[in-house]
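Trainee: Need a 3D model of the following:
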Amino acid sequence: MLDIRPIPAFADNYIWMIVLPDGGAVVVDPGDAMPVINTLQRLNLQLTAVLLTHHHRDHNGGINQLRDWAKSNGQSFTVYGAVTSDYSDVLCRDGDTVDISGLTSPVRVLSVPGHTLDHLAFVVDNALFCGDTLFSGGCGRLFEGDAGQLYDSLAKLASLPDDTLVYCAHEYTLSNLRFALAVEPQNQCLQDYVKQVNNLREANKPSLPSTLGTEKAINPFLRVDTATVHAAVAAQAGQKVPDEVTCLALLRRWKDNF
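Mentor: As a prediction, this is how the structure comes out:
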């Protein structure tokens, strides 16, 4: 089983670190270098690889400082990212698999446009690192892509096994769940999950990882195929909802203004 640890950054980011048995570490979306450097030094680890999900600065802003720090210590690491990223040493495309020293299985690459056009997700064993595409109880804003792209991306992620662990990049869960309750107030699974997350946050613990099985039961953006979400969206928008992509677009607009 992977040893995955959260490194808090900024107000609500998580930089995820996979601690490898050989003393190496793989880091996902290091938007800030110093929390990563401090963790590497505290655990006496060597950074061997970085996975970048997309180009927003709170996800890639620490790369150059990490490279300078590694070089000063006689080390180096490989950055795996989108073909559009200036930081990428290895250009990743949908369906690629990459081998990283210290990981017992290859990393699978998924293209998941919507939040940004070049957004990637990475699957390592049963762990999904999905950046800002899927959040617990929510999804990322449409900064570059459209609702059709986001719908396909979420469907791609939802096709993974239900026990897949979801490591998204922000602690947005409670805020997302408040919106989810507005959409599906009678959803018992959602009500139970709110209690669970409240307990975790009151104990100052991350709400993550979630699981895809949980998200399919509580996340309205993965439930646009249900009658309850359709009805709620239609009532809020004051219009008919002819299909799931339209439902997702209207749901995202509702959340943007919630």
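
Trainee: alpha carbons only for contacts and neighbour counts from here, please
Mentor: Fine.

Trainee: separation between residue 35 and residue 15?
Mentor: Distance of residue 35 to residue 15, given as Cα to Cα, to the nearest Å: 9 Å.

Trainee: Confirm for me that residue 63 is in contact with residue 33.
Mentor: Yes - when contacts are counted by Cα atoms under 8 Å, residue 63 is listed as touching residue 33 (6.9 Å).

Trainee: Setting the sequence-adjacent residues aside, check what's closest to residue 210.
Mentor: residue 166 (5.0 Å; Cα to Cα, 6 or more residues apart in numbering).

Trainee: The one you found and residue 213 touch, don't they?
Mentor: No - the criterion here is Cα under 8 Å, and residue 166 misses it with residue 213 at 9.8 Å.

Trainee: Name the secondary structure element that contains residue 229.
Mentor: Residue 229 belongs to helix 227-237 when assigned by DSSP states H and E.

Trainee: Give me the buried stretch members for that helix, please.
Mentor: Buried positions in helix 227-237, judged by neighbour count with 16 or more other Cα atoms under 10 Å: 228-234.

Trainee: and the nearest residue to residue 255 once chain neighbours are set aside, helix, strand or coil?
Mentor: Of all residues not flanking residue 255 in the chain, residue 179 sits nearest, at 6.9 Å (Cα to Cα, 6+ apart). Under DSSP: H, G, I helix; E, B strand; the rest coil, residue 179 falls in the helix class.

Trainee: next one: residue 37
Mentor: Note that with three-state DSSP, the state of residue 37 is helix.

Trainee: Next, the closest residue to it other than its chain neighbours: secondary structure please.
Mentor: Closest residue to residue 37 apart from its sequence neighbours, by Cα to Cα, 6+ apart: residue 66 at 7.4 Å. Assigned by three-state DSSP, the conformation of residue 66 is helix.

Trainee: Residue 66 and residue 35 touch, don't they?
Mentor: No - between residue 66 and residue 35 no contact is recorded; they are 10.5 Å apart, counting by Cα under 8 Å.

Trainee: Show me the common contact partners of the two, please.
Mentor: Overlap between the contact sets of residue 66 and residue 35, as judged by Cα atoms under 8 Å, 6 or more residues apart in numbering, is nil.

Trainee: One more, please, to line up against the first structure:
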Amino acid sequence: MSTLAYDGTAMLGRQLRRMRNNPGLLIITQTMPVSMLLFFGYVFGSALAVPGAAYRSFLVPGLLVATAAGGVMTGMFQSAQDVHRGVTDRFRTLPMSRAAVPVGQAAADLLVTAAGTVPFLLVGLAVGWRVEGSVLDAAGAVALLLLFRFSCVWIGIHLGLLTRNEEAAGQLGGATFLLPLLSSAYIPTDGLPGGLRTVAEWNPISAVATALRDLFGNAPVPEEAAWPVAHPVAGSLAWCAVLLAVFVPLAVRRYAHGKR
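Mentor: Purely as a prediction, here's the structure:
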């Protein structure tokens, strides 16, 4: 087994134990999407008309992607916490791969997200959402969702290593709640003013949300939209590739060199 694989597996175990020892945060992150689904679905569902789809069928994929985008906040807080408490400096003194710690953190988050997606989907089914596409397409939607979450966590890891303070990271991470609001996660973008619609359609969340709706068979792909939304699967994969290509090297380099 390579050094990165061996050390990364050790850091994966450490991160999972860390999450287990902080059940409050885990419960909040897992129950918040369900609460939002019930709130938006029943409070706003009757007031919003979505052409071609019931609002809850439109909402479930959007909330899945909005939750995945929350990986920015989670990754940022956890990495900043390790730096602030001196854990990262202690890891740097050990004879281990410099990529092992961020890789372990991202992998652990991916496993927890995959497990947390199951109860969310079950609640979605309970409130009327249905998978109207093929099983293969639905599996592709879940895989795409997890890839996007993995990409977002790397953004958070890099930003957390930059802030180096868990309080600052928590405050900055709160701003990530604005990202889904500037996308098609909750409402269609075709009714937005021109400039705001352009921003929303080039938001990666819009591409991934549209791709999930298409793969689940919940809503058609908009015919007139920016390229990532008009070609949502290709656009989502392109966004994930760009985010990983940029932030994985940045996060690993930042971790390896610390303040330098």
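
Trainee: Work out the TM-score between the chains.
Mentor: The pair, once superposed, lands on a TM-score of 0.23 when counted by TM-score structural alignment, normalised by the length of structure 1; 108 aligned residues with a Cα RMSD of 6.5 Å.

Trainee: Going by contacts, tell me the helices and strands next to the helix or strand harbouring residue 7 of structure 1.
Mentor: Secondary structure assignment for residue 7 of structure 1, by DSSP H and E: strand 3-9. Packed against strand 3-9 of structure 1 by the contact rule (3 or more Cα pairs under 8 Å, 6 or more residues apart in numbering; DSSP states H and E) you find strand 13-19, helix 33-43.

Trainee: Redo the ones you listed as a markdown table? Include mean neighbour count and distance to residue 57 of structure 1.
Mentor: Formatted as a markdown table, the helices and strands packed on strand 3-9 of structure 1 follow (neighbours: other Cα atoms under 10 Å; distance: least, Cα to Cα, whole Å):
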| stretch | mean neighbour count | distance to residue 57 of structure 1 |
| --- | --- | --- |
| strand 13-19 | 23 | 12 |
| helix 33-43 | 15 | 12 |
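
Trainee: For residue 97 of structure 1, which of these is the nearest?
Mentor: Ranking these by their distance to residue 97 of structure 1 (criterion: Cα to Cα) puts strand 13-19 first, at 17.3 Å.

Trainee: circling back to that earlier point, what about the residue nearest to residue 37 of structure 1, how many residues nearby?
Mentor: 20 (other Cα atoms under 10 Å).

Trainee: surely the residue nearest to residue 255 of structure 1 meets residue 254?
Mentor: No - look at residue 179 of structure 1 against residue 254 with Cα under 8 Å: they stay out of range, at 9.1 Å.

Trainee: would you list every one of the helices in structure 1?
Mentor: In structure 1, the segments counted as helices under DSSP state H are 33-43, 57-60, 63-72, 147-158, 173-183, 188-202, 212-218, 227-237, 244-256.

Trainee: about what we covered before: show me whatever sits in contact with both of residue 35 and residue 15 of structure 1.
Mentor: Shared contacts of residue 35 of structure 1 and residue 15 (Cα under 8 Å, 6+ apart): 7-9.

Trainee: mind listing the helices for the stretch 101-250 of structure 2?
Mentor: For the stretch 101-250 of structure 2, applying DSSP state H, counting those that start in this stretch gives helices covering 135-163, 166-174, 178-181, 194-201, 204-216, 227-230, 232-257.

Trainee: between residue 166 and residue 213 of structure 1, which one's more packed in?
Mentor: For residue 166 of structure 1 versus residue 213, neighbours defined as other Cα under 10 Å are more numerous around residue 166 (25 against 16).

Trainee: now the more buried one: how far from residue 47 of structure 1?
Mentor: 23 Å.

Trainee: try residue 64 of structure 1
Mentor: 13 Å.

Trainee: who's more crowded, the two?
Mentor: Relative neighbour count places residue 47 above the other of residue 64 of structure 1 and residue 47, with 25 against 13, counting by other Cα under 10 Å.

Trainee: How about the more buried one, nearest residue that isn't a chain neighbour?
Mentor: Nearest to residue 47 of structure 1 is residue 25, by Cα to Cα, 6+ apart, at 4.8 Å.

Trainee: That neighbour: how many residues sit nearby?
Mentor: Neighbours of residue 25 of structure 1 under the rule other Cα under 10 Å: 25.

Trainee: now residue 214 of structure 1
Mentor: 19.

Trainee: what's the answer for residue 118 of structure 2, then?
Mentor: Residues near residue 118 of structure 2, counting by other Cα under 10 Å, number 11.

Trainee: Over to residue 4 of structure 2?
Mentor: Residue 4 of structure 2 has 17 neighbours, counted by other Cα under 10 Å.

Trainee: With residue 256 of structure 1 instead?
Mentor: Residue 256 of structure 1: 10 surrounding residues under other Cα under 10 Å.

Trainee: same deal with residue 20 of structure 2?
Mentor: Neighbour count of residue 20 of structure 2, defined by other Cα under 10 Å: 12.

Trainee: and the gap between it and residue 108 of structure 2?
Mentor: Where residue 108 of structure 2 is concerned, residue 20 of structure 2 sits at a distance of 11 Å (Cα to Cα).

Trainee: How about residue 15 of structure 2?
Mentor: Taken as Cα to Cα, the span from residue 15 of structure 2 to residue 108 of structure 2 is 6 Å.

Trainee: just how off-centre is stretch 79-89 of structure 2 within its chain?
Mentor: Here stretch 79-89 of structure 2 is found 22 Å from its chain centre; the criterion is Cα atoms, centre = their mean, to the nearest Å.

Trainee: Please identify the buried residues of that stretch?
Mentor: So, applying 16+ other Cα under 10 Å, buried residues of stretch 79-89 of structure 2: 79-84, 88.

Trainee: and of those residues, the nearest to residue 67 of structure 2?
Mentor: Of those, the one sitting nearest to residue 67 of structure 2 (Cα to Cα) turns out to be residue 79, at 18.9 Å.

Trainee: Hmm, residue 240 of structure 2 is touching residue 153, no?
Mentor: No - between residue 240 of structure 2 and residue 153 there is no contact under Cα under 8 Å: 11.3 Å.
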